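*Asks:* this one's structure only:
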């Protein structure tokens, strides 16, 4: 058992070294910079309850993960209101307004985010936020987290030809930073986001903030971490630094 555990640690450590010298890091926002999914879940659950969705039975966290988490609002609207897309689009707009109100009072950075931010800044790396959230949400979250000056670009899935899980938003992020996919990696917390990063040709460090680890692993991240203080992440970044120094 020990040898297989050691080989797993070695593969995690070396999973990012091929990117040396590192040029850029791309971040999703919801669930990646902050644990905002509970606020989204609460907003959806309360508003769907008000309109008697699902016979007046509150949606479960499983339903939220399957139908909503990481997906683009147009797809969510269609899933919730398959017979009335206009009503669905209005509903998700109203839900986002409630979410922004909740977020303004409750959003906090994920554990260790300051440490990874400093690591990136100290190395002068390029960085962008890449999200399926509407621009109003994305900019609010980045601002609430004190990252407005940190990100050099904020890419919105709905402003690309296709949102995640398509690679377009991540490819647009690379383009905005003038960075190469061969020297960039991604932080993501959802299945659709990990799939998008992998499809764009980059290693993805998956954050197991809320979504089940077995589902995240099916999307093929380089490895999973609990948060930015996870020793697995720092072991991999240390190896990457060493590889870049040669």
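*Replies:* Noted; the coordinates are in hand. Note that the structure is predicted; figures quoted are calculated from it, not measured.
*Asks:* make it CA atoms for all contacts and neighbour counts henceforth
*Replies:* OK.
*Asks:* Does residue 172 touch residue 155 like I think?
*Replies:* Yes - using C-alpha atoms under 8 Å, residue 172 is in contact with residue 155, at 7.2 Å.
*Asks:* Which one of these two is surrounded by more residues?
*Replies:* residue 155 (24 against 20; other C-alpha atoms under 10 Å).
*Asks:* how close does that one sit to residue 242?
*Replies:* Per C-alpha to C-alpha, to the nearest Å, residue 155 is found 31 Å from residue 242.
*Asks:* Residue 95 sits in which helix or strand?
*Replies:* helix 85-106 (DSSP states H and E).
*Asks:* starting at the chain centroid, how far to that helix?
*Replies:* Relative to its chain's centre, helix 85-106 lies at 19 Å (C-alpha atoms, centre = their mean, to the nearest Å).
*Asks:* Show me what it is packed up against.
*Replies:* Judged by 3 or more C-alpha pairs under 8 Å, 6 or more residues apart in numbering; DSSP states H and E, helix 85-106 is in contact with helix 37-50, helix 73-80, helix 135-144.
*Asks:* who's in contact with the last one?
*Replies:* What that stands for is helix 135-144. Helix 135-144 has contacts (C-alpha atoms under 8 Å, 6 or more residues apart in numbering) with 29, 96, 100, 103, 104, 107, 131, 148, 154, 156.
*Asks:* Please point out which parts of it sit buried.
*Replies:* 135, 137, 138, 139, 141, 142, 144 (16 or more other C-alpha atoms under 10 Å).
*Asks:* Next up, the contacts around residue 88.
*Replies:* 76, 77, 78, 80, 81.
*Asks:* Quick check: the gap between the residue nearest to the fourth one when sequence neighbours are not counted and residue 159.
*Replies:* Read it as residue 80. Counting by C-alpha to C-alpha, 6 or more residues apart in numbering, residue 80 lies nearest to residue 88, which is 6.7 Å off, once chain neighbours are set aside. Distance, residue 88 to residue 159, using C-alpha to C-alpha: 19 Å.
*Asks:* now the strands for the chain?
*Replies:* 24-27, 126-131, 153-156, 184-188, 204-207, 223-225 (DSSP state E).
*Asks:* For residue 53, which of the ones you listed is the nearest?
*Replies:* Proximity to residue 53 (C-alpha to C-alpha) singles out strand 126-131 among the strands of the chain, at 27.3 Å.
*Asks:* related to what we said a few turns ago, nearest approach to residue 206 belongs to which of the helices and strands packed on helix 85-106?
*Replies:* Comparing those by C-alpha to C-alpha, helix 37-50 comes nearest, at 15.4 Å.
*Asks:* A further structure is provided below for comparison with the first:
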């Protein structure tokens, strides 16, 4: 019996990964920083601070302070938020989950600042019994700490909890916390998500498994 569902944010609730990547690309290009095209996928599920520290340490020959690049990215992201959409099927799914008194938590490595921007646009916070963001753990995905924190705080049992994720980093985090993971193919192809407990192409498919 599933009585708790943990949701990642990017790629699970909001289709934000293309927006994050676009904002990062604009900032890197504006500073003439060379990067491989795969770099944005490589850091899906990890905080932006980790991304820009990597840029500073490995790719930025000018050694711009990573904090300043992060601030520029946040400003660019804010400008792009109107382009963002909710993941198809999320609203109907979360409403049905709440109607059935299933406990919910948002478990993300995004910053409180970024979540605040998204929440102002989509009013998400009230949909969850618990919010876990970057500030709540010292280590972030792919480490298990965010999901362990959610399990302990809510509290919830791994036996009655599923996690909905969309990235290899998120799947690794949830699995190492002992959770069953349902992967959505919103951000990666199926072959990249094989470590998940099960893989789904839509919320309709998850609903058939969990709610009916």
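*Replies:* Everything's here; your move. Only a predicted model underlies this, so the values are computations on that prediction, with no experimental measurement involved.
*Asks:* okay if I get the contacts of helix 135-144 of structure 1 as JSON lines plus distance to residue 176 of structure 1?
*Replies:* JSON lines is the format used below for the contacts of helix 135-144 of structure 1 (distance: C-alpha to C-alpha, whole Å):
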{"residue": "29", "distance to residue 176 of structure 1": "17"}
{"residue": "96", "distance to residue 176 of structure 1": "26"}
{"residue": "100", "distance to residue 176 of structure 1": "26"}
{"residue": "103", "distance to residue 176 of structure 1": "27"}
{"residue": "104", "distance to residue 176 of structure 1": "28"}
{"residue": "107", "distance to residue 176 of structure 1": "27"}
{"residue": "131", "distance to residue 176 of structure 1": "14"}
{"residue": "148", "distance to residue 176 of structure 1": "16"}
{"residue": "154", "distance to residue 176 of structure 1": "9"}
{"residue": "156", "distance to residue 176 of structure 1": "12"}
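*Asks:* what's the counterpart of residue 183 of structure 1 in structure 2?
*Replies:* Mapped onto structure 2 by TM-score structural alignment, residue 183 of structure 1 lines up with residue 160.
*Asks:* mind checking what residue 178 of structure 2 lines up with in structure 1?
*Replies:* In structure 1, residue 178 of structure 2 lands on residue 201 (TM-score structural alignment).
*Asks:* From residue 109 of structure 1, how far out is that match?
*Replies:* Taken as C-alpha to C-alpha, the span from residue 201 of structure 1 to residue 109 of structure 1 is 27 Å.
*Asks:* same check, this time on residue 149 of structure 1
*Replies:* When residue 149 of structure 1 is compared with residue 109 of structure 1 (using C-alpha to C-alpha), they lie 15 Å apart.
*Asks:* Looking at those two, which is more packed in?
*Replies:* residue 109 (18 against 9).
*Asks:* That one contacts residue 33, correct?
*Replies:* Yes - in this structure, residue 109 of structure 1 is within contact of residue 33 by C-alpha under 8 Å, at 5.9 Å.
*Asks:* Identify the contacts common to these two.
*Replies:* Joint contacts of residue 109 of structure 1 and residue 33 (C-alpha under 8 Å, 6+ apart) do not exist.
*Asks:* List the residues that contact the residue lying closest to residue 195 of structure 2 once chain neighbours are set aside.
*Replies:* For residue 195 of structure 2, ignoring the flanking residues on the chain, the nearest one in space by C-alpha to C-alpha, 6+ apart is residue 171 at 6.9 Å. By C-alpha under 8 Å, 6+ apart, the residues touching residue 171 of structure 2 are 142, 165, 181, 183, 193, 195, 196.
*Asks:* and what of residue 169 of structure 1?
*Replies:* Here residue 169 of structure 1 is in contact with 130, 131, 155, 156, 157, 160, 162, 163, 196 (C-alpha under 8 Å, 6+ apart).
*Asks:* same question, residue 97 of structure 2
*Replies:* So residue 97 of structure 2 contacts residue 211 (C-alpha under 8 Å, 6+ apart).
*Asks:* What separation do you get for the aligned partner of it in structure 1 and residue 22 of structure 1?
*Replies:* Matched by TM-score structural alignment, residue 97 of structure 2 corresponds to residue 120 in structure 1. Note on residue 120 of structure 1: its distance to residue 22 of structure 1, by C-alpha to C-alpha, is 10 Å.
*Asks:* Kindly report the same for residue 2 of structure 1.
*Replies:* 31 Å.
*Asks:* Could you work out the end-to-end span of stretch 100-119 of structure 1 for me?
*Replies:* 29 Å.
*Asks:* how close does the equivalent of residue 23 of structure 2 over in structure 1 sit to residue 50 of structure 1?
*Replies:* If you follow residue 23 of structure 2 across to structure 1 using TM-score structural alignment, you land on residue 43. To residue 50 of structure 1, residue 43 of structure 1 is 11 Å away according to C-alpha to C-alpha.
*Asks:* Could you do residue 121 of structure 1 as well?
*Replies:* With distances taken as C-alpha to C-alpha, residue 121 of structure 1 is found 45 Å from residue 50 of structure 1.
*Asks:* Next, the contact list for residue 83 of structure 2, please.
*Replies:* residue 19.
*Asks:* Give me the aligned partner of it over in structure 1.
*Replies:* Under TM-score structural alignment, residue 83 of structure 2 pairs with residue 106 in structure 1.
*Asks:* I'd like the contacts of residue 169 of structure 1 as JSON lines, with distance to residue 114 of structure 1 appended.
*Replies:* Shown next, in JSON lines, are those (distance: C-alpha to C-alpha, whole Å):
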{"residue": "130", "distance to residue 114 of structure 1": "19"}
{"residue": "131", "distance to residue 114 of structure 1": "20"}
{"residue": "155", "distance to residue 114 of structure 1": "21"}
{"residue": "156", "distance to residue 114 of structure 1": "23"}
{"residue": "157", "distance to residue 114 of structure 1": "25"}
{"residue": "160", "distance to residue 114 of structure 1": "29"}
{"residue": "162", "distance to residue 114 of structure 1": "31"}
{"residue": "163", "distance to residue 114 of structure 1": "28"}
{"residue": "196", "distance to residue 114 of structure 1": "25"}
